[in-house]
Structure formats: C-alpha cells, structure tokens
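Below are the sequence and a predicted model; questions follow.
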Amino acid sequence: MLAAILIGARMKGIGLGVMGMAALAVYIFIFRMRPAEPPIDVMLIILAVVSTAATMQAAGGMDYMVRLAERILRSKPSMITLMGPLVTFCFTVFAGTAHITYSLLPVISEVATRKRIRPERPLSVSVIAAHLGITASPISAASAAMITILGGQIQLSHILKVCIPASIIGILAGVVAVWRMGKDLDKDPAFLAKMKDPEFARELDAEHTTTRKELPRGAKTSVLIFGMAVILIVLAGSFPSLLPSFPPGPANLSMNANGTIKMAAVIELVMLAAAALILLICKVQTIAVARASLFTAGAQAVVAIFGVVWMSATFMKANEAAIEGALGDMARAAPWTFAIALFLLGILLFSQAATTKALMPLGVVLGIAPPHLVAMFPAVNGDFVLPGYPTLLAAIQFDRTGSTHIGKYLLNHSFMLPGLVCVSVSVAAGFLFAGLLW
C-alpha cells in the first residue's frame, strides 16, 4: 500500500488513483482480500461541486471573486501578511477548493514586494490558510467525506462550528509565527544583489496596467446563485428536519433506512440544480464548463480518490481486527494521537478528501468519539510537508524576489513553519471548541 501511494504521488495527477487500483488488484487476486465498498458517495459529491464551480468559472464568477479579493488585498498593503491568509481562507471556504488561490498568489506577492515586506511571509501562510479552508468548507470533498463517515452522529453545522473558528485561530498563530520570518527585503543581501540589476529593479516596481477584459454580464449572478446554493446546503445540514422524509425502506446512495435523505444526496442535488440555473440565467455554453480548469482538476481528483481510497479501505477492512487490537487502547486513552496518523497519511496522499475517506473510518472503529474526530479534522492538511503540492510550487514561482523557496534539505522550505503551527494550533483549538459544543 505504501509503495503504491509513494509511486502514485510522484506520478501526480491521476497517478494516485491508477496506482491504487493496481495495488487493489494485487490485494484481490493474489492476497484474496475481500474488496471494500468504493467511495461512490464522495466521488459523486466531488463531481457535483466541481461541475457547479466550473460552471461559475465559465460564467466569469471566479474572475469576479478574484478581482474582489484583489481590491481587499491592495486596500491595506502594510497588513498583507495578515490579510493574505484571511482572504485565501475565506475564498476557499466559499468555493470548496484551494485552486482559486492561483489567481490570488501573484497579487499577494506583488503587494508585499512593493511595501518591501518579505513575500515569503504572506505567501507561505496564505497557502496553508487555503488548505485549512478545505476542511472548514461546507461543500468541499473532505467535508463531504466527514459527513458520510459520521452520518447520523454529527451534523454539518457541528463541523463548521468547530473547524471554522479553530482554523482561524490556527491561521492567526501562523501569521504570528511568520511575521518576522527571514530578513526584510531592504536588509536581505540576496535581494539587494538582485536590485543592482537595473532591468530587474525596473520590472519589480513597474506599474502593471494591463487592460483586463470585461467580465461577462452573468459573472455576479453566477456568484450569487452559487452562494445561495452553499447557504441552502448549510441550512439543510444544520436543520435536517427541513428535509422531506419517507417511509422506512432499504438504504441506498440517496436514502437512509429510516426514510431520511442522505446529506451527500442533498449536496449533489442542490449543487447541480445551481449549475443548471447558472447555465440558463447566465447563458453559459456547456462546452465552456467542460474546458474550465476547475473541471479538469476535479476529474483528476475523482480518479485519485477512486483508486487510493478503495485500496486503503480494502486494506483497513481486511486488517481491522489487528489494527484495532494494536491501536485501540492508545486511541481511546489519548484520542489526540490519532491526529498524528491523519497528518502522516495526509503527507503521502496529497489530498484532504482521500485522507479523510481512507483513515477516518478507522477512527470510528477504534471507538474515538465523533466530537474528537471533528476536532482532529484539520490534521488531514499534511500535504505541505513534501513541497510538491501545486499551490506551494505556484507560490514559489510567483515570488520574483526568490524569498519563498525550497531548502537545500527539501524539508526546510518556506511553508514548514507556518504549516506546522497552523495545523497543530487548529487541532488544539478544535478540541477546545468540540468540548464547548458537545
């Protein structure tokens, strides 16, 4: 299993998925393991949410949101180290994906450079904040996985009430940790040496006055429709009594045995209905949705989760008794230790959703209380440790000063300190809020 994960992570894209399937074939046909249930529910949620987000992107909604964020970031340039991560966090919570940060990172870097603030500071913590936004979003694939795993034991509102404030506290701690990280640009020998090049200095401080294309007429409308869909999902998850109920019957992908509708089905229905409204009202061509970058990224995520989660679930199910016997007592005596396992698997899988779906069921088997599992949810954000995640590489690329970097020893990179601080403080704060909530 570890070999498949490591090889798949190096392949990137759909690599995790196809290598997971290869390992699963070995499990079934050679080791004769009984295959577990594939993660169909999470895959369908990802397809629904990503399709709607891509429809909003095709309508110009993403561009409108990025321009709104740019105005916020440029309004307080001296506070970019604080404003940058808060903006990326909020936008990820709303959109359910960290891919929106690709358009924000160059703005953060430019604003910091103009104020001669070391860009490494806001860029590093902004990337980590975007990742934390995934585990605090009501429509992210990771949150959907938590709802399906703990269905009936927690509501969506429980996740939001714990993870949103806990993540904000973790982000603020990360901002404090990087506030004086590295030398200021006017005291950095490497930067001062670059500034001796007249062309570099002129380009660095040049006013970027490139003419932007006009937003489509339906850009703001698409954001409004998407936002209304998010609000409806939050209401449905927080107040299940609002949903229709039916006579008890056999459970399936959309219905529980007691006749209630599963939250996963609600997310899929509301999101795709919102996509239909955007297509009709904003007059978006369906081919433009299929070509959107978010749709491509979502398709890769579905394949990756399909293979690696099905493989991991089969392995866990076949070895459930041995794992429970080895780890059960420790997890029940000190539940926080399970957060370490979540973090380590997050490092390998490069996916919050895949980590959640693969390992959170083990937490249930080990008897860890649902409030504690929710508190540890931010620990799945371990994808910054190995500097190969796209958002990390993008931040390094957009920093023209070179302050944001990968260290000589690979792990001593710009994102390690804010990442460890943000995630650990978020988990600690999560236990605090979970204790107050339950």
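Yes, it's here.

alpha carbons only for contacts and neighbour counts from here, please
Will do.

residue ranges for the strands of the chain, please.
Read by DSSP state E, the chain holds no strands at all.

Just give me the residue closest to the centre of this structure.
I134 (3.1 Å; CA atoms, centre = their mean).

Might one say that it is in contact with T92?
Yes - judged on CA atoms under 8 Å, I134 makes contact with T92 at a distance of 6.3 Å.

hey, what's in contact with both of the two?
Common neighbours of I134 and T92 are listed as A98 (criterion: CA atoms under 8 Å, 6 or more residues apart in numbering).

Next, the buried residues of the longest helix along the chain.
Secondary structure assigned by DSSP state H gives helix 293-318 as the longest helix of the chain. Going by neighbour count (16 or more other CA atoms under 10 Å), the buried part of helix 293-318 is 294-295, 297-318.

on contacts alone, who are the packing partners of it?
helix 15-29, helix 40-58, helix 352-365 (3 or more CA pairs under 8 Å, 6 or more residues apart in numbering; DSSP states H and E).

on contacts alone, who are the packing partners of the second one?
Spelled out, that is helix 40-58. helix 141-149, helix 219-238, helix 263-281, helix 286-291, helix 293-318.

The second one versus helix 141-149: what angle between them?
Interaxial angle of helix 219-238 relative to helix 141-149 (axes from the mean of the first three to the mean of the last three CA atoms, to 10 degrees): 30 degrees.

tell me how far helix 219-238 is from the chain's mean position?
19 Å (CA atoms, centre = their mean, to the nearest Å).

Helices of the stretch 301-438 of the chain, start to end?
320-333, 337-349, 352-365, 370-375, 390-398, 416-437 (DSSP state H, counting those that start in this stretch).

Those: which one's closest to I406?
Comparing those by their distance to I406 (CA to CA), the top pick is helix 390-398, with 8.1 Å.

also this one, for the comparison:
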Amino acid sequence: MLLIQFIILIAMILIGSQMKGIGLGVMGMVGLIIFVFFFNMRPGDPPIDVMLVIMAIVTTAATLQACGGLDYLVHLAEKVIRSNPSKIVFIAPFTVYFFCLFAGTAHLLYSLLPIISEVAAKKRIRPERPLSVSVIASHLAITGSPMSAATAAFAGAGILGYPGALIDIMKVCIPACLIGILISCLVVLKKGKELNEDPIFLEKMKDPAFAASLDSGDEGQQKQISKGAKLSVIIFSIAVLMIVVAGAFPSLLPTFEAGSASLIMKANGELQMVAVICMVTLTASAAMLLLTKTSAVKVTQVSLFSSMATAVVSVFGVVWMSATFMSHNKVEIQGFLQEVVTLYPWTFAIAVFILGALMFSQAATTKTMMPLGMALGLSNPALIAIFPAVNSDFVLPGYPTLLAAINFDRTGSTKIGKFVVNHSFMVPGIVAIVVAIAAGFLIGSFVM
C-alpha cells in the first residue's frame, strides 16, 4: 500500500511540474483528495507559515521592483560583470550569488542573463560557462538568504526553531555555497569547445546580421534609474538587517505571557520568526511606497507580484499533499531510512536532492523533508549542512531560470542534450551542491 501511495505522490508531482505555473499546487490537491477520501489518510498540517512568509517577502521584493530598486541593483551588478570581462566565468556567478542573496529571490537573474551572455560572447568566451554556474548560484543564494522563504521556513518553528537558527544557517550555508560555486567555476572553465571552434557558433557567424549584432552593444548607454530607486534599496537593506538582528538576538524582541504555541507565538511568549519577518518586510513595503511616492497599484502589476501567487498555490498544494503522505507513513519511512541515515547522515541529502528535483521549489522541499530529517534524529549541524540539497530544481530542465539562460544565449552553446538530463547545468549544479554539502559539514564542525 505504501508503494502505491508513493507512486501517486510522485505522479502528482511529475504531472504538476510538467503543467508549469500553478500546476504543482493543483495537482497536489488532487493527490490530497485521493489520499484523504480513498486511502482514509488524516490530512497533515498545511504550510501556512511558509505561505505567509512567501506572501510577505515577495510582496516586499515586488515593492522594491515597482520603486525601481531592482533595476538599480541590476545596474550595479552589470557594472561589476562588465568590469573584467575576461574573468566573467568567475565574476558573473559570484555577482549573481551576492545580489540574489541580498534580495532573497532568483528573479534578479533574468535581467543579468543577457548581460552575462553578451559580455562572454564579445570576449569569445563560451557563454555556457558563466551562464550555467550563474543559474546554479542564483539557486544556492536562496539557502542562506534571510529574505528567502526556504531559509525562513527552515529556521522557523516546526523545523529548527531555536534562538539563533537563522544565524547558524547563514554562517554555515553562505561560505559553504561560495566554496561550491568556486569549484563549479573551475570545473566549467574549459567546458565545451572554445567559441571560435564551435561549429554551431561558426555557422551562426556566417550571417552578417548576427555577427554585427553580436559585436554591437549598449554598454555605453546610461540606464535610467528612477528617483526613489536608491532610497527603496536602503529601506530594503534596513529590513534585511532587522531580520538578521532579530534572528541573532531574539532577546531584543518583545515577550508576552506564556501560553500554548501558535503560528505567531512560542509557548514561552516569544514571537515566532514568521511573525517578525511578515511585520518587518511589509512595514518596509509601506515605507518604500510612502517615501518614494510610488503607487501601491503598481506593485500588483510587476512580474514578481504575479509570481508570488504561483509560488503560494504551488507550495500550498504540494506540501500539504506531501505532509499528509509523510505523516500517515511516518513509522514505515523512518524505519526504512533510520539505520542508514544514523550511520551516514550525508545520505539523507540524496533523498532531499531527489525530492527537490521533482518539486521545483526550495521552500516546498524544505518544509517536506527537513522535519523528516529531525524525526530521523539528524543533528542541527547535519541538517544545516544538507540544506543546499533542496536546490536540485535544475535536474529536470524545466525551471524558468534554466530556460531563460538557454534562450538568452544567442551563440547556442547553452542547451539541453539529447537525453534531456545531459544539459548545460547538470555538471556545475551537481558539483556545486555536493561541494557545498561537504563544506557545510566541515564548517559546521567548527562554528556550531
């Protein structure tokens, strides 16, 4: 019976991921209906905390976008990337990582991809090299950013939930992921044929219009940045700092009368980080709108805000279905994994990696798998070291960041192979995550 239920779970995830958009969420609900009404499973807890964090954080990022702040960040990133084009294989991924780490979203990447591709092509560096690692870097930035839903869910109640959990995640995952990105850059440094030797590129260069467009550019043009852009970035920065401080020094937060634990309050009367994040970020949104005199309606019209609805529906459906399956089969699953995970904690990363590849959501994978890791008896340092494994959404080349990188590479070097999974992002992605997890275990042994 467990096998049949698992097949249904995987089938719903695979069908939903192929549907794109809210497909993962609605197919998750189909699976939940089957589990509850046909298998008589007791419904698990829906991921309300993650949904609230996604709504709050993405709304704030969308406000930053509406105020011109994201354009300003992209402008700064572009200057860094263009500063030393011959080193773009290293400069681009690290620039992408730090900017996405700050913003808590990989959406900054879309604006940077054409710049990375253009700069690489002009220097006749195979664009596949910096593009592939930059995509992976944008994903790894999520596991360590205090402004990402995945990190907030991991640090919050229900998983780690101890004072200073956010800081522990940052001080382990950020350096570990940076090491992973560095090794990944070295691995792709000579990946594929040099651009001037690539038959696909040489064929394209026979077209005079293509050749002329490739060597022309707008790097000399001054980008128009709105008046409130810098102010919105400052406000957003203050919000990030406040969340980090709240995670590092929970004693600074107000405390209330002790009682039963809830989504907002701990049993000892302290505020949950979910509440802190929501209050701080949405207050920052209000400050940005008021001080930059940006219309609140404009926020609802930007791309980030619409992506928030997709993320919320997807997480709601797939995590609720997965939580129901995990809760109902907890004894069997723990019994199956207990012995091997106890002896070799790193093997749990494989399970996280596989589910992450199917779910296409770091937050959903975190909410589904990390409580299981705790139930299996994994220590906090081990769970934090394994955290980067949730970034395996690059395995099946349907994630938007991968498709965007392929489309922006006009030379044709970034591509999906004949066997689908042998695409440009597979090697740098696996290398970066494996190295980040190994480095995480090592770093955690010193700093935790």
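In hand now; what should we look at? What you are looking at is a predicted structure, and each value in this text was computed from that prediction instead of being measured.

one step back: nearest to V230 of structure 1, of the helices and strands packed on helix 293-318 of structure 1?
Here helix 40-58 is closest among these (CA to CA), at 10.1 Å.

okay, the closest one sits on what stretch of structure 2?
Under TM-score structural alignment, helix 40-58 of structure 1 corresponds to residues 48-66 of structure 2.

Please apply the same query to stretch 269-289 of structure 1.
Aligned by TM-score structural alignment, stretch 269-289 of structure 1 falls on residues 279-299 of structure 2.

Repeat that for stretch 120-127 of structure 1.
Going by TM-score structural alignment, stretch 120-127 of structure 1 sits over residues 128-135 in structure 2.

Contacts for that stretch, please.
88-90, 92-94, 96-97, 109, 113, 116-117, 120, 181, 184-185, 188-189, 191, 401-402, 405, 409, 413-414, 424-425, 428-429.

out of those residues, which are buried?
Buried residues within the contacts of stretch 128-135 of structure 2, counting neighbours by 16+ other CA under 10 Å: 88-90, 92-94, 96-97, 109, 113, 116-117, 120, 181, 184-185, 188-189, 401-402, 405, 409, 413-414, 424-425, 428-429.

corresponding residue for D168 of structure 2 in structure 1?
In structure 1, D168 of structure 2 lands on H158 (TM-score structural alignment).

Is there a neighbour count for that match? I'd like the number.
By the criterion of other CA atoms under 10 Å, H158 of structure 1 has 18 neighbours.

Same check on T209 of structure 1?
6.

Check the one 5 residues further on too.
Other residues near E214 of structure 1 number 7, with proximity taken as other CA under 10 Å.

Can you give me every residue that contacts the residue nearest to the centre of structure 1?
T92, V93, G96, T97, A98, S140, A142, S143, Q352.

Of these, select the buried ones using a ChimeraX command.
Remark: buried members of these, expressed as a ChimeraX selection using 16+ other CA under 10 Å:
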select :92,93,96,97,98,140,142,143,352
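
With distance to H208 of structure 1 as extra columns, can I get the contacts of I134 of structure 1 in a markdown table?
Formatted as a markdown table, the contacts of I134 of structure 1 follow (distance: CA to CA, whole Å):
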| residue | distance to H208 of structure 1 |
| --- | --- |
| T92 | 26 |
| V93 | 29 |
| G96 | 30 |
| T97 | 28 |
| A98 | 25 |
| S140 | 34 |
| A142 | 37 |
| S143 | 38 |
| Q352 | 36 |
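
State the number of residues packed around the closest residue to V276 of structure 2 other than its chain neighbours.
Nearest residue to V276 of structure 2, sequence neighbours excluded (CA to CA, 6 or more residues apart in numbering): I243, at 7.3 Å. Using other CA under 10 Å, I243 of structure 2 has 20 neighbouring residues.

Was I right to think I243 of structure 2 contacts C278?
No - in this structure, I243 of structure 2 is not within contact of C278 by CA under 8 Å, at 9.9 Å.

measure T55 of structure 1 to G227 of structure 1 for me?
Here T55 of structure 1 is placed at a distance of 13 Å from G227 of structure 1 (CA to CA, to the nearest Å).

any idea how far A11 of structure 2 is from F35 of structure 2?
13 Å.

Contact partners for M146 of structure 1?
Counting by CA under 8 Å, 6+ apart, M146 of structure 1 has contacts T356, K357, M360.

out of those residues, which ones does structure 2 keep as well?
For the contacts of M146 of structure 1, the contacts that are reproduced in structure 2, applying both residues aligned by TM-score structural alignment, their matches' CA atoms under 8 Å, are T356, K357, M360.

which one of these is nearest S424 of structure 1?
Nearest to S424 of structure 1 among the kept ones among the contacts of M146 of structure 1, with distances taken as CA to CA, is T356, at 17.0 Å.

How far does stretch 396-407 of structure 1 sit from its chain's centre?
On CA atoms, centre = their mean, the centre of stretch 396-407 of structure 1 falls 22 Å from the chain's centre.

I159 of structure 1: neighbouring residues, count only.
25.

on that earlier part again, just say which of the helices and strands packed on helix 293-318 of structure 1 is most tucked in.
With neighbours taken as mean count of other CA atoms under 10 Å, these reach their highest mean count in helix 40-58, at a mean of 25.

okay, the angle between that helix and helix 219-238?
Interaxial angle, helix 40-58 of structure 1 versus helix 219-238 (the same axes, to 10 degrees): 160 degrees.

Tell me roughly how far helix 40-58 of structure 1 lies from structure 2 on average.
Helix 40-58 of structure 1, aligned to structure 2 and superposed, deviates on average by 0.5 Å (mean CA distance after the TM-score superposition for structure 1).

So what touches that helix?
62-63, 95-96, 139-141, 144-145, 148, 219, 222-223, 226, 253, 264-265, 267-268, 271-272, 274-275, 278-279, 284, 286, 288-290, 292-295, 298-299, 301-302, 305-306.

do the same with stretch 391-399 of structure 1
Stretch 391-399 of structure 1 has contacts (CA under 8 Å, 6+ apart) with 98-99, 101-102, 105-106, 109, 119-120, 123-124, 127, 384, 387, 402, 404-405, 415.

Go again with 7 Å.
For stretch 391-399 of structure 1, the external contacting residues (CA atoms under 7 Å, 6 or more residues apart in numbering) are Y102, L105, P106, S109, P119, L123, V127, T404, H405.
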